[in-house]
Structures are given as C-alpha cells and as structure tokens.
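>>> need a structure here:
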Amino acid sequence: MTPPVIACCSTSSSKGSGRPVVRPARLVAALAFCVIAAGCLPELPGPKNPELVKPPPPPTDIRKTPHTFALGLITNRRVRTLSLEVFNTGRIRTRGEVVSALKSYHAKVRLDIPVFLVRHPEQGILLFGTGLSPDRARWEQHAWDPLLPKSFVYGQKKGSDIVAQLAAAGISSATVRWVILPFLSPETAGMVDAFPEAAVAVSEREWEWARSRQKPGVEQPLSPEVLEGDIRLKLQDISNAPGFGPFENGLDLFADGSVYLVGLPGRTPGNMGLWLNLDNGPVLLTGGAAYVIDNYLDLALPIKERIGDLEEFWRSLHIIQSAQRDVPQLIVFPGNDLTPLKLFKRADIRKISAR
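The predicted structure is shown next:
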C-alpha cells in the first residue's frame, strides 16, 4: 500500500484537468511557517556546535585589588552628587547561544540597546553610548540577516532613539557635554553626531583599529573618516593611567574621583568600560566586554563570531568578576542586558521609559 502524502499547503484543481495546482503564495507561506516552527522545536541531541568556544585557562596575572580600594572610592570622590539614568533605544533579536554558551540555540532572545545618562554637578550631562539611530542606513544590516542563525537583527520603535527620549524628558541634545563611546558600532555610536556641543571620548586603540578596517572607496556611516568632521573628538589613551582595583589602568576622567575609564578589550581591541562612583555605591558599565550577565557571572562565552580576541575577552570577564568579588556593593551593567535594573533598586539609578 502506498503511504498517504500529507501536504504542507492547500491546493486547487485546474479547470478541466482535475489535477491539483499548488498556489505559489501559499507554498511560500507554508515554507516560511515551517522555517519559523523549526526554531520552536525542542532541542534534540546532536553534534556540538563548532561555533561554540572552548574557554582558555583562567588568567593568572589579574591585578590584585588593594585592601583599601573600596574605602578609597569614598574618600577620593570629590563631587556633591552623581546619579545615573538608563534609556533603552531598541532591541536586538538573535539566538541565545550566539551571546552565551548557557543559552540554547533554539532560544530566541531580545537584547537591549541601552544609553546611560550620568548627571555630574560640575561637568553636566554625560552619555555612555548613543544607541541605535532611526536612520536604518546606519544599522549596517542586510535584508537577509533575519534568515541567518548567527546574525543580530536590530529593531526600534518610533520615538525610541535617544534624542527623542531626551526631548520627552525635557533635555535638549545641545545640553549634553560628554559622550563616551565604549566601542564603535551601530548600537553604541548610531547618533554620536546628534550632540554638537559634546566632547566625544573614544579610546585611541579603538579609533585606530576602526580606521584600519575601512575599505577604500566604500563610505561607511560610522567610520572614523566620516565621523571626524562631524564630532568634537577627544581620543583617550588609558594605557598610561595608574592601576585601578583589578583593572590594569583607570583614567580619572574629571580628576575628581567620580568617573573612570577602564580598559576591557575583547569584543573589539579598544573597548572601554565606565566606572561610576554614584551616591549609593559604584556601578560598572562594561560596554562590549559582556553581552549579557551570563558572560561575567558564569563565564559563559558567546560564539566565535561575536568575539574579537578570545584571550582578551576572557581576561576582561575575569577582571569584571574580580571587581564584583572585591567590591560587593558594585552593580555591573553588561552591554546588552538591563536585567540588573530588576535585580537592584537604588535611588541613584533610574530607568526612563520611552513614551
């Protein structure tokens, strides 16, 4: 007996022939459904994903945090008050395994694209990152990216860009005095030229690395070649700054013990983190050193494609872990995960919701 055939799309008979005709539109819809449904299937045993990264040995030369470090954070701060406000300017859709080995390949995750606003009593408003631009040409994304399993797919609701959200909060972009870019990408530098009065801090190492990757004759919206004429660039060399806790270097940006630039390379060579000595305790913004909290809490690595230099990325995660261990009151915000906002409630940290 011939086994029955189960069709995945409906058919109709052509006039006079009696033969079934598959409608192309329905066939495409059925195939799309099958592809989407496949991502919802339970994970089955199979060969290990070759993109997963084997962790290197733990680094043995992480700088030892001085016993007086935590006390020094208080005594060395010479500002009246310092607070943090958190905005979310969009979402990144990807598969869980792409950003953390603890997550399933079949898990669909939505990452945050935050912008952090610091209110400094003397220096005014400082932004860490500028988030995603409403101009999709700056997303550096292709139409076929949603079909690729390892891609980042950006998304943004109307009015969610940082300029619109600041305006809704009564803050003009012209009043922003500093913009610190942890690394150069559409999610961190998408609107950097929207702040004409701001000094833009980028690490020298990051800037030169981005310049070396420019393709001759190809205009890239966020390349150093394009940005140089549009921003007040202040390149930062933190390599000669003194040690700061477990960090090899910590640059006291305003020389008042409130804001420190720290080197956390790995995702890119020049990624900078930002250490803030807020009113109720310290905060570390990791930038590209971590995607999600799994990365530094459990040392769960992303896939190869999402790591620039494995040894540096791994080392940076251990430095973050060491900082958390040595300063228990420290709150760490990874680059694309605002979960800490739900875990910790402090008066000096506020989330601002888009209207």
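
>>> from here on, contacts and neighbour counts on C-alpha atoms
Will do.

>>> Give the next helix or strand downstream of the top helix by length along the chain.
If you go by DSSP state H, the chain has its longest helix at helix 310-326. Moving toward the C-terminus from helix 310-326, the next helix or strand (DSSP states H and E) is strand 331-333.

>>> Which strands or helices does that next one pack on?
strand 281-285, helix 340-343 (3 or more CA pairs under 8 Å, 6 or more residues apart in numbering; DSSP states H and E).

>>> try it again with 6 Å
When contacts are defined as 3 or more CA pairs under 6 Å, 6 or more residues apart in numbering; DSSP states H and E, strand 331-333 sits against strand 281-285.

>>> May I see the buried residues of the helix or strand following the strand it packs on?
Going down the chain from strand 281-285, the next helix or strand is helix 293-297, by DSSP H and E. Buried residues in helix 293-297, counted by 16 or more other CA atoms under 10 Å: 293-296.

>>> export the residues you listed to JSON lines and tack on distance to residue 34?
What follows is these, written out as JSON lines (distance: CA to CA, whole Å):
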{"residue": "293", "distance to residue 34": "32"}
{"residue": "294", "distance to residue 34": "31"}
{"residue": "295", "distance to residue 34": "32"}
{"residue": "296", "distance to residue 34": "36"}
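
>>> Closest to residue 90 out of the residues you listed?
residue 293 (18.4 Å; CA to CA).

>>> and this one, so I can compare the two:
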Amino acid sequence: MGYRVAVVGATGNVGREVLNILAERKFPASEVIALASSRSTGREISYGDKILKAKNLDDFDFKGVDFAIMSAGSDISKNWGPRIAASGCIVIDNSSFWRYDSNVPLIVPEVNGPSLEAWLANANRKNIIANPNCSTAQLVVALKPLHDFAKIKRVVVSTYQSVSGSGKEGVDELWNQTKGIFVNDTATPGKFPKQIAFNVIPHIDVFMEDGSTKEEWKVMAETKKILDPKIKVTCTAVRVPVFVGHSEAINLEFENPISADEARDILREAPGVAVVDKREAGGYTTPVECVGEYETFVSRIREDATIENGLNIWVVSDNLRKGAALNTIQIAETLIELGLKPRDAA
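Next up is the predicted model:
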C-alpha cells in the first residue's frame, strides 16, 4: 500500500523537479497529485512515463493525503500550510516561511534526519517540516562530517548562485540577455538589479540594516539551526550567469586539528557527498557537471596556513535537486524509514 503525495506548485521549476525525482527514485506512491493555482489548472506535467493534469489548489481536499510537498512561495505556504497540516497531511515546505519557527524542524536528512524520530512521536507536532535554503542544504551536507570530527568554530562562505535559484524569470532573463548581447541589444535588467549576462551580482534578496542581504542571513541562521548554534557563520552571496548549479568557496576554522588528507577521507565516507579532488587541471567539479546529480560535490580540499586548524573547500550541487526538490523527497523517505505508515493503512 503506497502513499498519496500532493505536489503544490507542480508547474514551477522546483515542482517539476519534485515530480521527476519522485519517479526516478521510485517513491512508494499510490497516487501523485499535481496542484497549482487556478491560472495553471489543466496544464499537463510529466511524472515518469505518465502525464498529470494540474488541479486547482483552491478546490482540493487533502483528506487522506500523506505528504504535501510545497514549492509555491512563502505566501502560499503561510496561508495553506496550517490548513493542509490540520487535515492530518504532513507538509514539507520549500519556502522560507516556516524555517525559523522554533516549533518547525528544519531538516537535511544526512545532517539531522534522526531528529525526526522524536518529531514523529510528538502528538502535538505542527505537522510541518521546513526545507532549507538551497545554499544552506549543500553547505551543511559538506560541513556535518567535518564538524563531527574536529568541531567547526567559524565558517566564511562565498556563494556563486545560479539564476535558476530565482525561478523561471531569472533563467529567461539570462537567456534573453545573452542572446541579445550578440546582436547588440541592450541587456535591460528586470528580475535582477543589474545585467546578469557576462556579469556577477553581489546581491541576492533584500538588504538588511547591517548591510547583509537576506540570502546571506538565511545561510547564517539556517546553518546554526541545522548544525550547531555555536558556530560563527558569515556569508557573501553572489548571483552568477550559470543556469543551474550553486557553487561555494568555504573557509573553515576548527577547534581541533584536522588535515586535508583527513578531511578528504572523512568526506569520501559521508552520506550524500562525492569527492572529486585531484590537484591537476580539471580535477574538480563545476556547476555544469553537477546538473542532474543527487550528490553534493566537494573539491579543492586544502589546509589554510593563515589560521590554526583551518581548511578551504569548494562545494558544488544542483540547486534544483539537493537544494530543493531532492531534499524534500528525502525528508519524506526518512519519515517512512522511521515507521510512518500511509494514512489509509492506519
């Protein structure tokens, strides 16, 4: 007997990726329902070798649905999340709305998945689980095994984030500007504050009072919530002219000694991590090579001689997968592994 899964925001970039991964991983679903806004009702979407027609979220009854995977933005999550959860359906939310709620777990299964066992046992749970920011997800997957070994004191991360992180409009803008530049058209900014084609923009999300952007704050706050509140985190988030795949240059300071060789060996054994680290031309992973992959790739592992117990690493991941769609599905899989049964089997 399988699980009934509703994908909210199924016609968007992440929603489509959720459907792809559900099929790829042969998720034990008896039924998958594609949900969208009224303007997208009836639109056809691929799910494995099947074609689903999007249903109107406003009219849908979640009674008997086991999981609602939400990728429709914070406003939809704010308004619909509690209503869906109240029906008994478990909400796994991709937006930022629930991430900082102390009563909502923020989960990356390879890092803190076991904490869901206590959550499942809590009869008063909110029935909502938050998915982290795409940059945070790949960051903590790489940091967790190193933190367990040598205890991280401080993280300095610079992100190089693809335009798909800003949705379809961002992808279209990079594509149109790139084509336009070759025929001498003006690259007029729309989704982004400045030209994105052949450029980099040190600005993602809104600016805060201290000069940081909201994206940079998210990485800091979420890393602390998921991994360890004692870790000091600082971030510079940059949008780059790449379609899919986020990259991060990470400098780490540890309480205890750790060598580059030890870090390499630890990461090779870590869940969800692939190490590609040859000290030669091309001996590292770039965003183009991580597209369509499940793993978080780690390269350029080396010691930082400027600080005691310091390391530098390069981390790359498909942001539409591990940063969003894949992680939500892994959360559902973790709950099943912990003993969650389909509602119609209860």
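
>>> Can you calculate the TM-score here?
Once superposed, the chains reach a TM-score of 0.25 (TM-score structural alignment, normalised by the length of structure 2), with 146 aligned residues with a CA RMSD of 6.9 Å.

>>> what's the angle between the longest helix of structure 1 and strand 281-285?
Here the directions of helix 310-326 of structure 1 and strand 281-285 differ by 170 degrees (axes from the mean of the first three to the mean of the last three CA atoms, to 10 degrees).

>>> Could you list the buried residues of helix 310-326 of structure 1?
For helix 310-326 of structure 1, burial by neighbour count (16+ other CA under 10 Å) applies to 310-324, 326.

>>> out of those residues, who's nearest residue 205 of structure 1?
Closest to residue 205 of structure 1, out of all of the buried residues of helix 310-326 of structure 1 and judged by CA to CA, is residue 312, at 13.8 Å.

>>> Tell me the spacing between that closest one and residue 88 of structure 1.
Counting by CA to CA, to the nearest Å, the gap from residue 312 of structure 1 to residue 88 of structure 1 is 28 Å.

>>> Over to residue 31 of structure 1?
Using CA to CA, we find residue 31 of structure 1 at a distance of 34 Å from residue 88 of structure 1.

>>> need the next SSE after the host helix or strand of residue 78 of structure 2, C-terminal direction.
Applying DSSP H and E as the criterion places residue 78 of structure 2 in helix 74-86. Downstream of helix 74-86 of structure 2, the next assigned helix or strand under DSSP H and E is strand 90-93.

>>> and residue 35 of structure 1, how many neighbours does it have?
12 (other CA atoms under 10 Å).

>>> Surely it is within a helix?
Yes: counting by DSSP: H, G, I helix; E, B strand; the rest coil, residue 35 of structure 1 is part of a helix.

>>> Residue 31 and residue 88 of structure 1 - which one has more neighbours?
More neighbours surround residue 88 than the other of residue 31 of structure 1 and residue 88, with 23 against 14 (other CA under 10 Å).

>>> ok, and the closest non-adjacent residue to that one?
Nearest residue to residue 88 of structure 1, sequence neighbours excluded (CA to CA, 6 or more residues apart in numbering): residue 114, at 4.3 Å.

>>> which element follows the helix or strand where that neighbour lies toward the C-terminus?
With elements taken from DSSP H and E, the one containing residue 114 of structure 1 is strand 108-120. In the C-terminal direction, the helix or strand that comes right after strand 108-120 of structure 1 (DSSP H and E) is strand 124-128.

>>> And for that following strand, what's in contact with it?
With contacts defined as CA atoms under 6 Å, 6 or more residues apart in numbering, strand 124-128 of structure 1 is touched by 115-119, 176-180.
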